[in-house]
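A.B. asks: Got a sequence here, can you build the structure:
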Amino acid sequence: MKTQPLREDKHCLNCGTEVPERYCTHCGQENAVPHESFGHLVKHFVGDVLHYDSQFLQTISYLLFRPGRLTKEYMAGRRVAFVNPIKLYIFVSFVFFLTWAMLSHDSHEKNEKRSAEKEAAAKQHEEDESQKIPSITGILGAVKDSLKNNKELARAVDSLAYRYRYDSARSHNAVAPVAAGSHDTAAARHTAAKAEEDDDLRLTDSEDDPRNKYGNEEAYDSAQAAMPKAQRDGWLKRYFTHKWMRLNPGDDRLQENLSESLKHHFPKMMFVLLPLFALWLKLIYNWKRWYYTDHAIFALHVHCFAYTVLLLAYILEKLTGVDGFIGWSVWLIFGYLVLALRNTYHQSFMRSFGKSLLLLFGYGISFAFVGVFFILIIFAVIL
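C.D. replies: This is a model prediction of the structure:
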């Protein structure tokens, strides 16, 4: 694109080196007139976009439909026609995590709205039932008064009134108070005893909570100081116990904050796992034939394929409302990994299959360790 006229001065504006032709032999800058026309800017923009698009389309084509071929081409030095693996990973992972976060946020809002509607409906139903109980029990009471002379019928009506109150209370997970004048039945005594037993069980389960056991941080520190040194909690447990005791037990935002923090740190966690994935490849393949950078390029390409397939599956689930696309995409990623290993490292299908299982096992171990590390960081920041 040589539409800009050359400068009469043959010295580079950037480094001062003499420029015999159009481009500086020292820094590579074009020795053209610095004042560009609008048409020249547009041509540069179109040229850069089309050049990137041609690279990107060919890269995606090789990545999706030719397992391992993109890595082989890059290792062989044929790189001009393809996007750099690091740039490709940054672009694909950015689109993946951004789209996933947006779609999951919409689903979270819909679930919250649906939960609020259910709670409102349940509350309205409870109010309606509570209004029904006095009216019906009042009618039954009037009938009982009119049948005072017939004690058997009066007892039957009274038992019916209590049974109605008891069934209505059970539908709301609580036993309705027995109205004055009603008989103390065995069912009422059994229900009250069961409720007391459940309360005792909940208290027993909550005894492990340091907030219930010690009350405050000062009491906890005093109890720790009174113990023998060998029986005291370690520094890490003491640290998180202090954090936990400062937490408000009724704070409903804790789970939301933890979820948001995990979403925020998940891309970082996956980026940390990339070199570990390459390290496992280094362990299971020939150390002398393959360099660590070769394994790193393979890891970048496999992760880009996984992100692309998972994103498409997630979008399909959202559009169709049918579950299962993500499950099938996981099997597709595993099959792609086997073929990519076979085509890149030139081994048999069975060897590639076995090493795929070994690689996933090691990757799972790395994922667990890195996940625990990030979760500890998140708890240390939030609590």
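A.B. asks: drop to CA atoms for contacts and neighbour counts, all remaining ones
C.D. replies: Will do.
A.B. asks: what about residue 14, is that helix, strand or coil?
C.D. replies: Here residue 14 is recorded as coil under DSSP: H, G, I helix; E, B strand; the rest coil.
A.B. asks: Could you check how many residues crowd around it?
C.D. replies: Look at residue 14: counted by other C-alpha atoms under 10 Å, it has 13 neighbours.
A.B. asks: and if you look at residue 95?
C.D. replies: Using other C-alpha under 10 Å: residue 95 sits among 15 other residues.
A.B. asks: From residue 89, how far out is it?
C.D. replies: From residue 95 over to residue 89 the distance is 10 Å, taken as C-alpha to C-alpha, to the nearest Å.
A.B. asks: how about residue 97, secondary structure?
C.D. replies: Under three-state DSSP, residue 97 falls in the helix class.
A.B. asks: so who does it touch?
C.D. replies: By C-alpha atoms under 8 Å, 6 or more residues apart in numbering, residue 97 lies in contact with residue 267.
A.B. asks: could you redo the last one with a cut-off of 10 Å?
C.D. replies: Residues near residue 97 by C-alpha atoms under 10 Å, 6 or more residues apart in numbering: 103, 263-264, 266-267, 307, 311.
A.B. asks: how far is the strand or helix carrying residue 144 from where the chain is centred?
C.D. replies: Here residue 144 sits within helix 85-146, counting by DSSP states H and E. Helix 85-146 has its C-alpha centroid displaced from the chain centroid by 21 Å (C-alpha atoms, centre = their mean, to the nearest Å).
A.B. asks: follow-up on the earlier one: out of the contacts of residue 97, which one sits closest to residue 207?
C.D. replies: Nearest to residue 207 among the contacts of residue 97: residue 263, at 32.2 Å, using C-alpha to C-alpha.
A.B. asks: how about the helices of this protein, start to end?
C.D. replies: Ranges of helices in the chain, per DSSP state H, are 38-65, 69-75, 85-146, 151-171, 186-205, 210-213, 217-226, 235-246, 253-284, 292-320, 325-345, 349-382.
A.B. asks: ok, residue 51 to residue 260 distance?
C.D. replies: Taking C-alpha to C-alpha, one finds residue 51 at 38 Å from residue 260.
A.B. asks: same check, this time on residue 343
C.D. replies: Separation of residue 343 from residue 260 (C-alpha to C-alpha): 39 Å.
A.B. asks: Who has more neighbours out of these two?
C.D. replies: Between residue 343 and residue 260, counted using other C-alpha under 10 Å, the more crowded position is residue 343 (19 against 13).
A.B. asks: mind listing what the more buried one touches?
C.D. replies: By C-alpha under 10 Å, 6+ apart, the residues touching residue 343 are 66-69, 71-72, 337, 349, 352.
A.B. asks: What subset of those is buried?
C.D. replies: When neighbours are counted using 16 or more other C-alpha atoms under 10 Å, those contain these buried positions: 67-69, 71-72, 337, 352.
A.B. asks: what comes into contact with stretch 328-337?
C.D. replies: By C-alpha under 10 Å, 6+ apart, the list of residues contacting stretch 328-337 reads 64-68, 302-303, 305-314, 326, 339-340, 342-343, 352-353, 355-357, 359-360.
A.B. asks: how about this one, so we can line them up?
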Amino acid sequence: MSHSKIREDKTCLNCRHVVEQKFCPNCGQENTDSRKTFHHLFVHFFEDLTHYENAFWKTIKNLLFKPSTLTKEYLSGKRLSYLAPVRLYIFISFITFLLIAMFPSNINDEINKSEKQLDKEMAKANIKIDKGEDKKYFHLKTMKEIDSVQKYGKEEDKLNATSYWFTEKAIHVTEKNTKKEIYEKFVESFFHNLPKILFIIMPFFAFFLWLFHNKKRWYYFDHGIFTLHYFSFLLLIFLIMFVIDRLLGLFGENSPLSYVAAIINFVGTIWMCYYFYPAHHRFYGESRIVSFAKSVILFIINSLFILFLLSFYVLYTFINLH
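C.D. replies: Below you'll find the predicted structure:
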């Protein structure tokens, strides 16, 4: 609840209705001074999210440890006791991506870890890599060589229109970027666009739920609320593991606390994978066997869809690097 001073003027600034008390009885706006300091705006943002009533911590507790409780409570009409689903998701995603931006992972470590795997994949595609100490460029055929094959080569050696377009884009990227630069640009682009990717995934996630359940009993809206809470849970678990990993990482990789971080990450990952089943079972009220079967099928379908979407995104990001 806001602690701002109440205006002496009893006319609502929003609807011009007479305000006898703190809030306008016509539109609900608080009758306080409209000019605020930055500090007030910042505090008011979190007040608005948590409304200083235990609703925030009550929501977080149920989200983490009581699968589907928030969804059932919200759809039953008990909405003031918890944060609204959209507000909850926006709040958690805001904090998550803010902290990721503030404490990014070491890109050089990530490059070293995945370099061998990338080399293996490039070898399969017959792409040679210059193993120089300072620079590692991908070496494809030049466009001049490819155009020569397209014009004078054998039919089986020529590229179709789609392959030619992709090859041209790949050559453009690899001629102007080292492997490290490609990694850096890709990781930066990925985390920058991850919120958009999640927003794209969620409607499809809810759609798959809609396909597998009684259309007369459940509306798409119900599946949407379930999806918002589920994705909020996934982001929250990721956020907790991220914060713990960064905090305990301050003590060094060889510290005993690194083992604590590893255990927490392991438990968190297991809970993330398992959470969907009890949430599904409790919310939709189906038998454990039916719910388990549907959970597995939905998990596979959504995993394949997410894999497809991420693969498309990787390809799109690669061909648009500069």
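A.B. asks: Surely residue 298 of the first structure and residue 281 touch.
C.D. replies: Yes: if you go by C-alpha atoms under 10 Å, residue 298 of the first structure and residue 281 touch, sitting 9.2 Å apart.
A.B. asks: Give me the common contacts of these two.
C.D. replies: Common neighbours of residue 298 of the first structure and residue 281, counting by C-alpha under 10 Å, 6+ apart, are 292, 341.
A.B. asks: what does stretch 256-266 of the first structure rub up against?
C.D. replies: 97, 100-101, 253-255, 269, 272, 371, 374-375, 377-379, 381-383.
A.B. asks: That one vs the second structure, average distance?
C.D. replies: When the second structure is superposed, stretch 256-266 of the first structure averages 2.4 Å from its matched positions, counting by mean C-alpha distance after the TM-score superposition for the first structure.
A.B. asks: mind listing what's buried in that stretch?
C.D. replies: Neighbour-count burial for stretch 256-266 of the first structure flags 258, 261-262 (criterion: 16+ other C-alpha under 10 Å).
A.B. asks: That stretch aligns to what range in the second structure?
C.D. replies: The counterpart of stretch 256-266 of the first structure in the second structure, using TM-score structural alignment, spans residues 184-194.
A.B. asks: before we move on, what about stretch 131-144 of the first structure?
C.D. replies: Against the second structure, stretch 131-144 of the first structure falls on no residues (TM-score structural alignment).
A.B. asks: list the buried ones in that stretch?
C.D. replies: 133, 137, 140-141, 144.
A.B. asks: Kindly report the same for stretch 158-174 of the first structure.
C.D. replies: Within stretch 158-174 of the first structure, the residues that count as buried by 16+ other C-alpha under 10 Å are 158, 161-162, 165-166, 168-169.
A.B. asks: coming back round to it: tabulate the helices of the first structure in TSV, adding columns for distance to residue 11 of the first structure.
C.D. replies: Below are these laid out as TSV (distance: least, C-alpha to C-alpha, whole Å):
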stretch	distance to residue 11 of the first structure
helix 38-65	23
helix 69-75	37
helix 85-146	34
helix 151-171	90
helix 186-205	82
helix 210-213	76
helix 217-226	73
helix 235-246	65
helix 253-284	45
helix 292-320	40
helix 325-345	48
helix 349-382	54
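A.B. asks: Between those helices, which one is closest to residue 27 of the first structure.
C.D. replies: Here helix 38-65 is closest among the helices of the first structure (C-alpha to C-alpha), at 19.9 Å.
A.B. asks: Now do the closest one against helix 292-320, angle only.
C.D. replies: On the basis of axes from the mean of the first three to the mean of the last three C-alpha atoms, to 10 degrees, helix 38-65 of the first structure is oriented at 90 degrees to helix 292-320.
A.B. asks: What separation do you get for residue 79 of the second structure and residue 284 of the second structure?
C.D. replies: As judged by C-alpha to C-alpha, residue 79 of the second structure and residue 284 of the second structure stand 19 Å apart.
A.B. asks: Residue 102 of the second structure too?
C.D. replies: Going from residue 102 of the second structure to residue 284 of the second structure by C-alpha to C-alpha gives 39 Å.
A.B. asks: between those two, which one's more packed in?
C.D. replies: Between residue 102 of the second structure and residue 284, counting by other C-alpha under 10 Å, residue 284 is the more crowded of the two (17 against 9).
A.B. asks: Residue in the first structure paired with that one?
C.D. replies: Per TM-score structural alignment, residue 284 of the second structure is aligned with residue 345.
A.B. asks: ok, back up a step: give me the buried entries from the contacts of stretch 328-337 of the first structure.
C.D. replies: Neighbour counting with 16+ other C-alpha under 10 Å marks 64, 67-68, 302-303, 305-311, 313-314, 326, 339-340, 342-343, 352-353, 355-356, 359-360 as buried within the contacts of stretch 328-337 of the first structure.
A.B. asks: What is the neighbour count of residue 382 of the first structure?
C.D. replies: Other residues within reach of residue 382 of the first structure, judged by other C-alpha under 10 Å, total 12.
A.B. asks: scratch that, residue 380 of the first structure
C.D. replies: Neighbour tally, residue 380 of the first structure, other C-alpha under 10 Å: 12.
A.B. asks: and if you look at residue 197 of the second structure?
C.D. replies: Residue 197 of the second structure: 16 surrounding residues under other C-alpha under 10 Å.
A.B. asks: for residue 80 of the second structure, same thing?
C.D. replies: Residue 80 of the second structure has 11 neighbouring residues, counting by other C-alpha under 10 Å.
A.B. asks: Show the contacting residues for the closest residue to it other than its chain neighbours.
C.D. replies: Once flanking residues are discounted, residue 80 of the second structure sits nearest to residue 55: 7.9 Å by C-alpha to C-alpha, 6 or more residues apart in numbering. Contact partners of residue 55 of the second structure, counting by C-alpha under 10 Å, 6+ apart, are 49, 61, 79-84.
A.B. asks: Selecting buried members of the residues you listed in ChimeraX, what would you type?
C.D. replies: In ChimeraX syntax, the buried subset of the contacts of residue 55 of the second structure is picked out as below (16+ other C-alpha under 10 Å):
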select :49,81,82,83,84
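A.B. asks: Distance to residue 154 of the second structure added to the contacts of residue 55 of the second structure, as TSV?
C.D. replies: Below are those laid out as TSV (distance: C-alpha to C-alpha, whole Å):
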residue	distance to residue 154 of the second structure
49	66
61	66
79	69
80	71
81	71
82	68
83	65
84	63
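A.B. asks: So which of the contacts of residue 55 of the second structure is the closest to residue 176 of the second structure?
C.D. replies: Within the contacts of residue 55 of the second structure, the smallest distance to residue 176 of the second structure is 45.9 Å, found for residue 49 (C-alpha to C-alpha).
A.B. asks: The closest one contacts residue 85, correct?
C.D. replies: No: between residue 49 of the second structure and residue 85 no contact is recorded; they are 11.3 Å apart, counting by C-alpha under 10 Å.
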